[in-house]
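>>> Sequence and computational prediction follow.
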Amino acid sequence: MAKKIIFGAALVSAISVQAQTFTLKGTLAKNTLAVNSYIYLRYEQQGKTILDSCRLQQQAYHFQGKVDYPKEATLFLKVSDKDARYYRQTRLLKPYERNFYLDAANMTAKADGELRETNITGGAAEADRQAIEAELTAIYQRGEKAYGAKRDAAYKKKDSVAIAEVTRASYQNDAEREAAKLRFMQEHPHTGIMLKLLNEYTRTKIDPVVIGPLYEGMLPALKASPEGTAYGQRLAKARETAPGMPAPPVALKDRQGNLVTLASLKGKVVLLDFWGSWCYPCRMSHPHLREAYARYKDAGFEILGVSNERGDSTKWKDNWTKALDADQMTWLNVLNTAGSTDRDKGVLGDFDVKAFPTKILIDREGKIVVKLVGNSESSREALDAGLERLLGKGH
């Protein structure tokens, strides 16, 4: 074996971590596209990428090393630039790669065909990964069986009513899969794939009440890893913008160049709408906002749209103002000075906005009531319920 540390950053963990040994013994029946007789293992630990290699001898290989915490790894073969480019461009599954979870265990890998078909056993984290993936696949397949044919027919006929129906069914299937992830984390608090599941489950937002106990209870070495530390920082930010917390300040300019501040709206119920002219779900949410604004504006309701543009910055204002007019947005709107991809900067970072649209409802005291991500039916219903609770049912 020839082991290399490709790159890394100096990171100090909050606790001392004791590295533990792993072994991975495997067999590979076919290496059709390989340009040499080696198999490679790549993984990360403590901010460093580690690359190991082993010569295939009579279809067998053996890796040994140390890990501080479970981490996703990749077994792969070296292929020609032409083949690598083909699979990259077509996005087909690569027969010369196999991703899995590596942890301190004696693991066995067996492939009766190509490397992608490898069955890996012996590691607790990989067993957990396989278990949750099987459950998620089963849920997805149930959904496809229930509405897959209806979806294809609806889009073929361009039937908007039928498309809306299958879209609602799709959202329900997505919600069922997300619920399965949460249930798995709660039932397996020490799983080695906890960070993977947390990042997937909280891709767009974090509910600290639900996620905090999962983070605090995870494996100490995983929590102390660079990835665990980074997630802890994001959780801390989410706690700062959780329901009941004061909303961070907003001070940006409207289309006339006037400075608009969130502080100036204190005493009103405010909906912060983080959107962009390029964002289709954002634009599709505006008819519902027009209805809500017309219903509640005389009761002390204001919307403050924050547009987040992308691409050529010289075109941001033009794209934004065209969308304002096209979508008939008569409420307050400002343009973010940072791009939509700069989600750790400015107001996007302050409000922990990770996806668009994100809507944040703020009460008359300037405290956050609820954070809503996306334009699903459930998000619209939650906004309506929040407005009714804060402003009354009679409007």
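Ah, there it is.

>>> Going by C-alpha atoms from here, please, whenever you check contacts or count neighbours.
Noted.

>>> Let me know the next secondary structure element after the longest helix along the chain.
Among the elements of type helix in the chain, defined by DSSP state H, the one spanning the most residues is helix 124-157. Read in the C-terminal direction, the helix or strand following helix 124-157 is helix 160-187, with elements assigned using DSSP states H and E.

>>> other SSEs contacting that following helix?
If you count contacts as 3 or more CA pairs under 8 Å, 6 or more residues apart in numbering; DSSP states H and E, helix 160-187 packs onto helix 124-157, helix 194-201.

>>> Could you identify which of the ones you listed is most buried?
Neighbour counts averaged per stretch over the helices and strands packed on helix 160-187 are highest for helix 194-201, at a mean of 18; criterion: mean count of other CA atoms under 10 Å.

>>> mind listing what's buried in the helix or strand just after that one?
Secondary structure here is assigned by DSSP H and E; on that basis, the next helix or strand after helix 194-201 toward the C-terminus is helix 208-216. Buried residues in helix 208-216, counting neighbours by 16 or more other CA atoms under 10 Å, are found at 208, 211, 212, 214, 215.

>>> okay, now the one to match up with it:
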Amino acid sequence: MKIGMLIGALALPAVTFAQQAYTLKGKVGQVEPGAKAYLDRRVNGETFLDSAVIKNGSFEFKGTLKSPYLVMLTVDHKGTGLGSHGMDADRRLLYLDNTTFTIAGTGNISDAVITGSPVNKEHDRYKLFISAYDSAMAGINKDFGGATDAQRNDTAFTNGLNTRFHAAIDEKKALQRRFISENPNSFFSIVALKELAVMNNMNLKELTPLYNGLTAALKKSPAGQEFYQSMETEKALGIGAPAPDFTQNDINDKPVKLSDFKGKYVLLDFWASWCGPCRAENPNVVAAYKKFHDKNFVVLSVSLDQPGKKAAWLGAIEKDGLQDFVHVSDLKYWDNAVARQYGVRGVPTNYLIAPDGKIIAKNLRGEQLDKQLTGLIVNK
């Protein structure tokens, strides 16, 4: 049983905005020669790592960005390398913004105090606002972590944890909706909207009025414009809309078009060899293919595997028994052209497309795919 949910940053369409400068000044306690500080940023799934030597307990980072951005600050006190500390690494999540600010303390960076940063002060306020969710999840994880093997195999025990987990998620969503409504000019209202979009599968009926309630200034901000574009992409990919055509090369570098399969039911399936949930879902897709492939059904699989990782992609196809699917990829990770065209924010993601080329269902998981195809193909 897995308790917990990771709400990641959305992979939204790129928008061009003016770059603005930031300066982060740091101060930590005693360090050894060779000590360094690291800034870890993830943009559309790609990692960017900056480093700075710590001299006399001080370090500094400078750069540009177009809007506040969440980063992981790590301090290697002993100078032994970023990966040498494992789970015991001295880390701190914080936001960069177009300002000069300081993080300072006499010990670990995780206990240091941030000053001069309005966005980090606002982040603390937002976290406090939704802290009931964090407390609930901490209790659930504590109970699960301390459970015996017998308890973990007990249906009543695990069902109880699941009930608490879903209640915590519902509470978080309610708190985020309230925060957005009460704070229409806060950057973290956009952050909350992005998390809600992940949790409610980009339900525009809920998201649109919340977005419309934001101030004009926040809507015009880079984050506001990015979220607006994500909603526009979702509108163009709604149920009943024509599935946008595309061309991408298959495993033999031969071009494949979505429109090549017009006249068939197509499951357009976005996945990757590195994606655990995708690999776990693959048996369900294989089962559906075996059941319906002779009834005008095909699977067109788009991989978000990384540059230079074709062997991993092909290996996963073989290991998961996906050889009968049609596979395409440009091996550009989150920058995959088709994934960007379809506004893919996470994998697995799928679209079921009718013979006339229109989208008829989205994100079918487990038995949902079998039931949908049975209703369309067998019971029509």
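Received the coordinates, thanks. Here the structure is a predicted model, which means the values were calculated and not measured.

>>> which one of the buried residues of helix 208-216 of the first structure is nearest residue 177 of the first structure?
Out of the buried residues of helix 208-216 of the first structure, the one with the shortest distance to residue 177 of the first structure is residue 211. That distance is 16.8 Å, counting by CA to CA.

>>> for residue 305 of the second structure, what are its contacts?
With contacts defined as CA atoms under 8 Å, 6 or more residues apart in numbering, the neighbours of residue 305 of the second structure are 272, 273, 274, 312, 313, 329, 331, 332, 333.

>>> To which residue of the first structure is the first one aligned?
Taking TM-score structural alignment as the criterion, the aligned counterpart of residue 272 of the second structure in the first structure is residue 276.

>>> Return the residues in contact with that match.
When the contact criterion is CA under 8 Å, 6+ apart, the partners of residue 276 of the first structure are 282, 283, 306, 307, 308, 309, 320, 340, 356, 357.

>>> and what of residue 380 of the first structure?
The contact partners of residue 380 of the first structure, taken as CA under 8 Å, 6+ apart, are residue 288.

>>> so what corresponds to it in the second structure?
In the second structure, residue 380 of the first structure lands on residue 366 (TM-score structural alignment).

>>> And that match, how far from residue 271 of the second structure?
Distance check for residue 366 of the second structure against residue 271 of the second structure: by CA to CA, to the nearest Å, it reads 15 Å.

>>> What of residue 103 of the second structure?
39 Å.

>>> just to confirm, which helix or strand has the residue lying closest to residue 94 of the first structure once chain neighbours are set aside in it?
Spatial nearest neighbour of residue 94 of the first structure, excluding adjacent residues (CA to CA, 6 or more residues apart in numbering): residue 87 at 6.4 Å. Using DSSP H and E, residue 87 of the first structure falls within helix 81-90.

>>> same question, residue 352 of the second structure
If you go by DSSP H and E, residue 352 of the second structure is part of strand 349-353.

>>> which secondary structure elements does that strand contact?
Using 3+ CA pairs under 8 Å, 6+ apart as the test, strand 349-353 of the second structure ends up in contact with strand 265-271, strand 359-362.

>>> so where is it in the first structure?
Mapped onto the first structure using TM-score structural alignment, strand 349-353 of the second structure spans residues 358-362.

>>> now the matching stretch, how far from the chain's geometric center?
Chain-centre distance of stretch 358-362 of the first structure: 19 Å, with CA atoms, centre = their mean, to the nearest Å.

>>> For the stretch 201-350 of the first structure, which segments count as strands?
Taking DSSP state E, counting those that start in this stretch to define them, one finds strands in the stretch 201-350 of the first structure at 251-253, 259-261, 269-275, 301-307, 332-335.

>>> and the last one, what does it pack onto?
It refers to strand 332-335 of the first structure. Using 3+ CA pairs under 8 Å, 6+ apart as the contact criterion, the elements in contact with strand 332-335 of the first structure are strand 251-253, strand 301-307.

>>> Mean neighbour count added to the ones you listed, as JSON lines?
Below are those laid out as JSON lines (neighbours: other CA atoms under 10 Å):
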{"stretch": "strand 251-253", "mean neighbour count": "16"}
{"stretch": "strand 301-307", "mean neighbour count": "23"}
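
>>> Now tabulate the ones you listed in TSV and tack on distance to residue 262 of the first structure.
Rendered in TSV, the data for those read as follows (distance: least, CA to CA, whole Å):
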stretch	distance to residue 262 of the first structure
strand 251-253	7
strand 301-307	8
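
>>> Out of those strands, which is closest to residue 72 of the first structure?
When those are ranked by proximity to residue 72 of the first structure, the top entry is strand 301-307, at 36.4 Å, counting by CA to CA.

>>> tell me, that closest one lands on which residues of the second structure?
Mapped onto the second structure using TM-score structural alignment, strand 301-307 of the first structure spans residues 297-303.

>>> what about the matching stretch, distance to the chain center?
Its chain's C-alpha centre and that of stretch 297-303 of the second structure lie 22 Å apart, by CA atoms, centre = their mean.

>>> which residues sit in contact with residue 302 of the second structure?
268, 269, 270, 271, 327, 328, 329, 338, 339.

>>> So residue 266 of the first structure is in contact with residue 367, correct?
No - counting by CA atoms under 8 Å, no contact exists between residue 266 of the first structure and residue 367, whose distance comes to 9.7 Å.

>>> Looking at those two, which is more packed in?
In this comparison of residue 266 of the first structure against residue 367, neighbours counted by other CA atoms under 10 Å, the higher total goes to residue 367 at 20 against 15.

>>> Distance-wise, check that one relative to residue 97 of the first structure.
Residue 367 of the first structure sits at a distance of 49 Å from residue 97 of the first structure (criterion: CA to CA).

>>> Same check on residue 288 of the first structure?
Following CA to CA, the distance that separates residue 288 of the first structure from residue 97 of the first structure is 46 Å.

>>> most centrally placed residue in the first structure?
Centroid-nearest residue in the first structure: residue 203, 2.6 Å away (criterion: CA atoms, centre = their mean).

>>> what sits against the aligned partner of residue 197 of the first structure in the second structure?
Residue correspondence, TM-score structural alignment: residue 197 of the first structure in this structure matches residue 192 in the second structure. For residue 192 of the second structure, the contacting residues are 176, 177, 180, taking CA under 8 Å, 6+ apart as the criterion.

>>> Mind checking which of these are buried?
Here, 16+ other CA under 10 Å leaves 176, 177, 180 buried among the contacts of residue 192 of the second structure.

>>> Figure out how far stretch 197-207 of the first structure is from the centre of its chain.
The mean C-alpha position of stretch 197-207 of the first structure is separated from the chain mean by 6 Å, CA atoms, centre = their mean.

>>> Tell me the span between the first and last residue of it.
From the first residue to the last, stretch 197-207 of the first structure extends over 14 Å; the measure is CA to CA.
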